[in-house]
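Student: Next comes the sequence, and after it the predicted model I'd like to discuss.
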Amino acid sequence: MFNFSQYFSNYEQCYQVITWLTCIGLLIVSFEYLAIHKEFKPDGVYSWKVFRSRHNFINNRLFHRLDFLFGYTAFIVCQLLIIGCCIILPFAQDHLLKAILIAIICLISLMISFRNIVGADGSDQLFSIILLTLFISYLINDPFIYRIGLIFISGQVVLSYVVAGIAKGISQKWRGGQAIIMIMNTKTYGHEKIATMLSASSRAFNIFLCWNIIVVECLFFAVIFLPCPWFIPFLIWGFLFHLYNAVIMGLNNFFWAFLAAYPSIFYLNHLITG
């Protein structure tokens, strides 16, 4: 039987898996952007001509000269660059080359975040955290920095779960069992069949679903303290939770961002529990 804990006790193997999963996630994001590329044309929903009007400072002479960096053609080129970097990165052997490729991805991602004022979410932030950690680690190429990087990523992931759980616990709609039904009834993230099924279900069942998420997220910090294999159910729950969100709600980025960070949790757990 494959021993995940033993495998991810090696920081080099952790970085290899994290790099692979991050690249897969970013490739999917870029291909999704390319699938709706027409929306980034001057007459599209995500036109830079429209987005640039949000702040006066963007309309000064300097930004007029930089318009070519945020237009339709530049946007397509940026996505192709990210795709190229993500294809090369997992196979790159030189640490400096890896750092350069990640730096390119980071710079382009920052440009896209500045250009697009809608659609960003927690997965984008987690991808940014992972990419910056990978960049610093590969650039310095020191065992101590590699280990600190993994601890930092795992800490961010655990904190994000716990904060999300506390936020849900504060909400009356989550505590009362209405939250998931309401989400499933939305046009953006909802699913008609699931919404109908939940509406027909008992109040106790809906309360159970909501409290299941609240409790597990609030207790997610236990993954770094519980000995193997007792912390594995938390990660399986997280995997299935994000898989559901990806398939039903269309939150693909969350699935790959959190999955990419899971090796760091294995590593930190191994450091603490031995």
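Tutor: On my side now, so go ahead. Since we're looking at a predicted model, the values are computed, not measured.

Student: okay, CA-based contacts and neighbour counts for the rest of this
Tutor: Will do.

Student: elements contacting whichever helix in the chain runs longest?
Tutor: The helix spanning the most residues in the chain, taking DSSP state H as the definition, is helix 143-170. On a contact count with 3 or more CA pairs under 8 Å, 6 or more residues apart in numbering; DSSP states H and E, helix 143-170 meets helix 11-35, helix 122-140, helix 172-175, helix 203-218, helix 252-273.

Student: buried stuff in the last one?
Tutor: Buried residues in helix 252-273, counted by 16 or more other CA atoms under 10 Å: 252-270.

Student: and what of the third one?
Tutor: Within helix 172-175, the residues scored as buried using 16+ other CA under 10 Å are 173, 174, 175.

Student: now for whatever helix or strand comes next after it, which elements pack on it?
Tutor: Following the chain from helix 172-175 toward its C-terminal end, the next helix or strand by DSSP states H and E is helix 179-184. Using 3+ CA pairs under 8 Å, 6+ apart as the contact definition, the elements that helix 179-184 packs against are helix 192-200, helix 203-218.

Student: who touches helix 179-184?
Tutor: Contact partners of helix 179-184, identified using CA atoms under 8 Å, 6 or more residues apart in numbering, comprise 173-174, 189-192, 194-195, 198-199, 206, 209-210.

Student: from those residues, which is closest to residue 109?
Tutor: The shortest separation between residue 109 and any of the contacts of helix 179-184 is 24.2 Å, and it belongs to residue 189 (by CA to CA).

Student: Any idea how many residues pack against the residue lying closest to residue 194 once chain neighbours are set aside?
Tutor: With CA to CA, 6 or more residues apart in numbering as the criterion, residue 194 has its nearest non-adjacent residue at 6.7 Å, and that residue is residue 184. When neighbours are defined as other CA atoms under 10 Å, residue 184 has 21 of them.

Student: Please compare the first structure with the one that follows:
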Amino acid sequence: MIPTSAIRLTEIIAGIGVLISSLEVLARPRSTDDGSWNSWRVLRLRRRWTSTGRTGAVADGLLGYPRDLIGVAVRSVAAAALVLAAPSGAWQALLLWLVTASLALRGLRAPYGGEGSDQVLLIVFGSLAMAQTFGGQRIALWFIVAEACLAYFSSGFAKVLHSEWRDGTGLLGVLRTRSWGNAWAAHRLSGRPTLCRWLSLALVSAETAFPLVLLTPPPLLPLLIGVALAFHVIVAITMGLNCFVWAFASCYPAVAYVVLGSVR
């Protein structure tokens, strides 16, 4: 796999994820109004520079409701253009930076209710924008791979440190939550501590061991990526995370480039 192909696949997959997340926000515009838990009138007070002076006025102009939805709409158009139109040169750089800036502002604007996919998409698009603007596609791909390995490993290692993830009660507890849970799955696993324990250990082991994918023999790479995708699909369906698959899958072309690029 050549760097150009890996970059383009990453751009398409990540762009679909951003488009889905943006349309979710636009479909529920009042999720950030002044009566929501993401009210900018309250959240702006978390930092001095967003609540006072000229910077505060600029922040209000960009992030206050309903003006913040304009940024989401722009992000949707930019992501769709990157996926469907495949622009190049300065136009591609502009669209990549628009998406990156909008994702960064969205993280500042609505810090509650997000999940790991938001951070992954921001890092991926930031890497793509830097590569398109300053060159260094190979560096960008290696950086995305390093970020993916860190994300998986840190998630698994953090779980290892907590006994509830080693004995399976943590997994069952998450499935019972209102935000990320699934009543059907929680019901099926209730009263089955051994199954919960083994599922939890499998999850923790897979996440922690993910960096070893870089040592995978190339013929086995499609199998491992397929298993990882299946895991993300199951989690996305179970927890209702519509962007979960797309965000992490956008890192896989970079993984493929790094692994297959070692073959000479």
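Tutor: Yep, it's here. None of the values given here were measured: they were computed from a predicted structure.

Student: For PyMOL, write the selection for the buried entries among the contacts of helix 179-184 of the first structure.
Tutor: In PyMOL, a selection of the buried entries from the contacts of helix 179-184 of the first structure looks like this (16+ other CA under 10 Å):
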select buried, resi 173+174+190+191+195+198+199+206+209+210
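
Student: for the contacts of helix 179-184 of the first structure, which one is nearest residue 4 of the first structure?
Tutor: For residue 4 of the first structure, the closest of the contacts of helix 179-184 of the first structure turns out to be residue 209, at 28.8 Å, with distances computed as CA to CA.

Student: what residue of the second structure matches up with residue 269 of the first structure?
Tutor: Matched across to the second structure, residue 269 of the first structure falls on residue 259, judged by TM-score structural alignment.

Student: In this structure its match contacts residue 220, no?
Tutor: No: using CA atoms under 8 Å, residue 259 of the second structure is not in contact with residue 220; the gap is 10.4 Å.

Student: rewinding a little: chain neighbours aside, what residue packs nearest to the match of residue 269 of the first structure?
Tutor: The shortest distance from residue 259 of the second structure to any residue other than its chain neighbours is 5.7 Å, reached at residue 214 (CA to CA, 6+ apart).

Student: Which one, of the helices and strands packed on helix 179-184 of the first structure, ends up nearest to residue 139 of the first structure?
Tutor: Between residue 139 of the first structure and those, the shortest gap by CA to CA is with helix 203-218, which sits at 33.7 Å.

Student: Quick one: work out the angle between that closest one and helix 143-170.
Tutor: Put simply, helix 203-218 of the first structure runs at 150 degrees to helix 143-170, going by axes from the mean of the first three to the mean of the last three CA atoms, to 10 degrees.

Student: Identify all contacting residues around helix 203-218 of the first structure.
Tutor: Outside helix 203-218 of the first structure, the residues within contact range by CA under 8 Å, 6+ apart are 161-166, 168-169, 174-181, 198, 234.

Student: Mind putting the helices and strands packed on helix 179-184 of the first structure into a markdown table with distance to residue 106 of the first structure?
Tutor: Converted to a markdown table, these look like this (distance: least, CA to CA, whole Å):
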| stretch | distance to residue 106 of the first structure |
| --- | --- |
| helix 192-200 | 37 |
| helix 203-218 | 29 |
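
Student: Ok, which of those helices comes nearest residue 107 of the first structure?
Tutor: Closest approach to residue 107 of the first structure among those (CA to CA): helix 203-218, 32.1 Å.

Student: related to what we said a few turns ago, just give the number of residues close to the counterpart of the residue nearest to residue 259 of the second structure in the first structure.
Tutor: The alignment partner of residue 214 of the second structure in the first structure, by TM-score structural alignment, is residue 224. Neighbours of residue 224 of the first structure under the rule other CA under 10 Å: 21.

Student: try residue 6 of the first structure
Tutor: Burial measure for residue 6 of the first structure: 13 neighbouring residues, criterion other CA under 10 Å.

Student: Who are the contact partners of it?
Tutor: Applying CA under 8 Å, 6+ apart to residue 6 of the first structure gives the contacts residue 270.
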